[in-house]
Each structure stands twice: as C-alpha cells, then as structure tokens.
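**Q** Below is the structure, and that's it, no one-letter string:
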C-alpha cells in the first residue's frame, strides 16, 4: 500500500470518491463519508485498520479477501459502495447535521434510481442522522426506499471497538442470507 504524508492526506480533504455502483445490485453498501486515505487512493474503505473488506469476506459476500484497489470486482458479485456524505474528511465528526440530512435525501434519490435489493448503511449513528430515526438499531429496518429494503450494519472502522470482526461478520452474514432469499 502506498504511504502518504500528512500533507498528501490533507490535500485529499473534501475530495469526492466515485461510487462503485450499477442498477439492480443485490446490496448497495453505504459508508458514512470517505476518509482521507480513501480520498487519496480513490478506493473505498482504504484506511488500514478498517475492517470492511475482511468482514465482507468473512461473511461470505466475497469468495476471497479483496483489497480496496479491487473494489470494482464487487459489481460482479452484485454489490456496490456509496456514501451518505460525499465529502472526504479526517473524521466523521467533522460532518454537520445538515450534511447528514442532505446526504440522506440524496441517497434516497440514488437508491430510487439504482433500485438495489438492499441498502446497507454501515454505521447506526450515520443512519440515524441521515434519516432522522433516533431509535434505529443494527439490523433490518422498517423503512424502504421504493422497493429497496434497508439494513443497518455496524461501522467497520477500527475505532468501533464495540464490534469485533467476527461479530460484524455475523451481522453482515445475516444481511447476505436475506439478500439471497
């Protein structure tokens, strides 16, 4: 993996990272917003220590552990990635409540256009902020967007110590089973 200086990472602030998406996916995973490593590389969940890629594999969504640079391969499995907020920051707490709400509104439009089977938001706090649902918990939600069902997953950031890779993989696998049904 390329090593970036602090200056190079800071230069990636506010940069946009294109979605990995197509119409009719089984699952569209939705991160909070790109981190600076993701923005610098152009690859989703690129920060070392982020457990998204290992958990995706452990849960059975992918037959092997993919690297962030292989993100386009997700499309061949009927999977994709987007974000609630497009703007790259060092930490999610740099985002405003308005950015979350507007991100939720734009995400609804994107989902209505792409019509995935499931929207999987990684991070219950981000989901609550984007959709104004203070009582949401990890798991399937009552909310739908058109015909798309919604599932909230634990945030795979290494900072989320409440969830291990194994417990996250179990929750991701529950979604996989629902998406395959």
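**A** Received the coordinates, thanks. No experiment lies behind these values; they were computed from the predicted model shown. Numbering: from 1, shown residues only.

**Q** use CA for all of it now, contacts and neighbours both
**A** Fine.

**Q** ok, which stretches of this structure are helices?
**A** Taking DSSP state H as the test, the helices found in the chain are 6-11, 36-41, 52-58, 97-114, 124-131, 165-180.

**Q** Residues contacting the third one, please?
**A** Applying CA atoms under 8 Å, 6 or more residues apart in numbering, the set of residues contacting helix 52-58 from outside is 45, 62-68, 156-157, 165-166, 168-169, 172.

**Q** Could you tell me which of those count as buried?
**A** The neighbour-count test (16 or more other CA atoms under 10 Å) marks 45, 62, 66, 68, 156, 157, 165, 168, 169, 172 as buried among the contacts of helix 52-58.

**Q** Can you add distance to residue 102 and give those residues back as JSON lines?
**A** JSON lines is the format used below for these (distance: CA to CA, whole Å):
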{"residue": "45", "distance to residue 102": "22"}
{"residue": "62", "distance to residue 102": "31"}
{"residue": "66", "distance to residue 102": "31"}
{"residue": "68", "distance to residue 102": "27"}
{"residue": "156", "distance to residue 102": "23"}
{"residue": "157", "distance to residue 102": "23"}
{"residue": "165", "distance to residue 102": "31"}
{"residue": "168", "distance to residue 102": "28"}
{"residue": "169", "distance to residue 102": "30"}
{"residue": "172", "distance to residue 102": "26"}
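
**Q** Just give me the closest of those residues to residue 81.
**A** Distance to residue 81 across those (CA to CA) is lowest for residue 45, with 9.6 Å.

**Q** Got another one to weigh against that:
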C-alpha cells in the first residue's frame, strides 16, 4: 500500500494482512502512550494504526483536545511531536480482537510492561477494557484511572474506539479521552 490516505486496501490486501505486525509510534518522553488491543486488517494492510474507516480513535483524539486538528492514520507520526504515541497489547493483526487468545493477551501484557518500563510514558492508556482485564489479570477493572501503575507510569483504561464497540458514541468516547487529557494537561 502507498502512503496516501486515499488508498483503500483490496480484499486480497486485507487477507494478506492477517497475522502481520506494524511498527509502534513510540519514543521517550511521551505524555500518553495509547495502547490498542491489536491492529486490525486495515492497519496491517496500510501500516497505520486505527486505519479502518469507522474507527473513532482519530476523531475522539481530536474532539478531546489532544490534537489541534483531525489527523488521518497516515499522519500518525505527528503524534510524537505532541507527546503522544501508539502501541498495542498484542502485535498480531486480526479481523476482530476476539480472534486473540487469552494467552496472547497475557503475553502481550507482559511485553507491554517491558515497553512501558523502557520508554516511561507519563500515562499508558489502554483502549479496551476486556483486553486490559485479561492482559493484566484485573477482572473488575472499570474505565478511567487505575489504582496501580507501571513504575512511574500511571495506567488509564479507555473504551475501545472500534466502530464495532456500539456501547460508546463518538461524543461519549471523546468525553472519556478528554477526562484523561485534563489530567495530563491541567489548566
């Protein structure tokens, strides 16, 4: 796939993207490291996080005030200049997060702890309560700040921005993102 945002993966591109990985958008000194469950097939085919049309990550990020304008997935590296990054609990691309095993999520949680200890973002924001519960063995977790952290990094759980998560409207999702932004950008 090319680097333009208008390139739409073909069915063959999507099929070939199964079980691929894409690079994290990560670096030292991040205010927030957003952590998806795992990349979807659109992300695997394009190389960009939250790339599937209908995914509400980018609109929620903008509406919450984290970004000055609505970024496209192919502009994901602009996040680093804003002190933001993206990673995933599990690296393997799938059509649906439910295709991941509990063992994969737990192993991904351990690898995520290592990544957080290496990069030390101020906050790790996990996007998906079910994945967080499984990956970290916290079955009663709710959305919002978590009592435990990883070293000096605070933990926050946000709803999954996938268009498949009908429990949250875009406005409700942006409100949850905004609550986090107000903690990392007080005043």
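**A** Structure's in. What do you need? Keep in mind that what you see is a predicted model, and the values were worked out from it rather than measured.

**Q** TM-score, when you put one on top of the other?
**A** Remark: TM-score between the superposed chains equals 0.98 [TM-score structural alignment, normalised by the length of structure 1]; 181 aligned residues with a CA RMSD of 0.7 Å.

**Q** ok so, going back, out of the helices of structure 1, which is the most enclosed?
**A** helix 36-41 (a mean of 24; mean count of other CA atoms under 10 Å).

**Q** what's the mean gap between that one and the aligned bit of structure 2?
**A** Mean deviation of helix 36-41 of structure 1 relative to structure 2 after superposition (mean CA distance after the TM-score superposition for structure 1): 0.4 Å.

**Q** re earlier: tell me which of the helices of structure 1 approaches residue 26 of structure 1 most closely.
**A** Taking those one by one with CA to CA, helix 165-180 is closest: 6.3 Å.

**Q** how about residue 140 of structure 1, what's its match in structure 2?
**A** Using TM-score structural alignment as the criterion, the counterpart of residue 140 of structure 1 in structure 2 is residue 145.

**Q** Contact partners for its match?
**A** With contacts defined as CA under 8 Å, 6+ apart, residue 145 of structure 2 is in contact with 154, 155, 156, 157.

**Q** how deep is the aligned residue in structure 1 for the first one tucked in, by neighbour count?
**A** Matched across to structure 1, residue 154 of structure 2 falls on residue 149, judged by TM-score structural alignment. Counted with other CA atoms under 10 Å, the burial measure for residue 149 of structure 1 works out to 19 neighbours.

**Q** got it, and the one 5 residues further on?
**A** By the measure other CA under 10 Å, the count of residues near residue 154 of structure 1 is 24.

**Q** how about residue 64 of structure 1, what's its match in structure 2?
**A** Aligned counterpart of residue 64 of structure 1 in structure 2: residue 69 (TM-score structural alignment).

**Q** Show me what residue 126 of structure 1 aligns to in structure 2.
**A** Residue 126 of structure 1 maps onto residue 131 in structure 2, by TM-score structural alignment.

**Q** shouldn't that match be in contact with residue 37?
**A** Yes. Counting by CA atoms under 8 Å, residue 37 is a contact partner of residue 131 of structure 2 at 6.2 Å.

**Q** between the two, what contacts are shared?
**A** Both residue 131 of structure 2 and residue 37 are in contact with residue 89, where contact means CA under 8 Å, 6+ apart.

**Q** Quick check: residue 182 of structure 2 vs residue 32 of structure 2, distance?
**A** 12 Å (CA to CA, to the nearest Å).

**Q** wait, residue 145 of structure 2
**A** 13 Å.

**Q** which residue sits closest to residue 65 of structure 1 in space, ignoring its chain neighbours?
**A** Nearest non-adjacent residue to residue 65 of structure 1, counting by CA to CA, 6 or more residues apart in numbering: residue 57, 5.3 Å away.

**Q** residues near the equivalent of residue 164 of structure 1 over in structure 2, how many?
**A** Counting by TM-score structural alignment, residue 164 of structure 1 lines up with residue 169 in structure 2. Other residues near residue 169 of structure 2 number 14, with proximity taken as other CA under 10 Å.

**Q** Many thanks, we can stop here.
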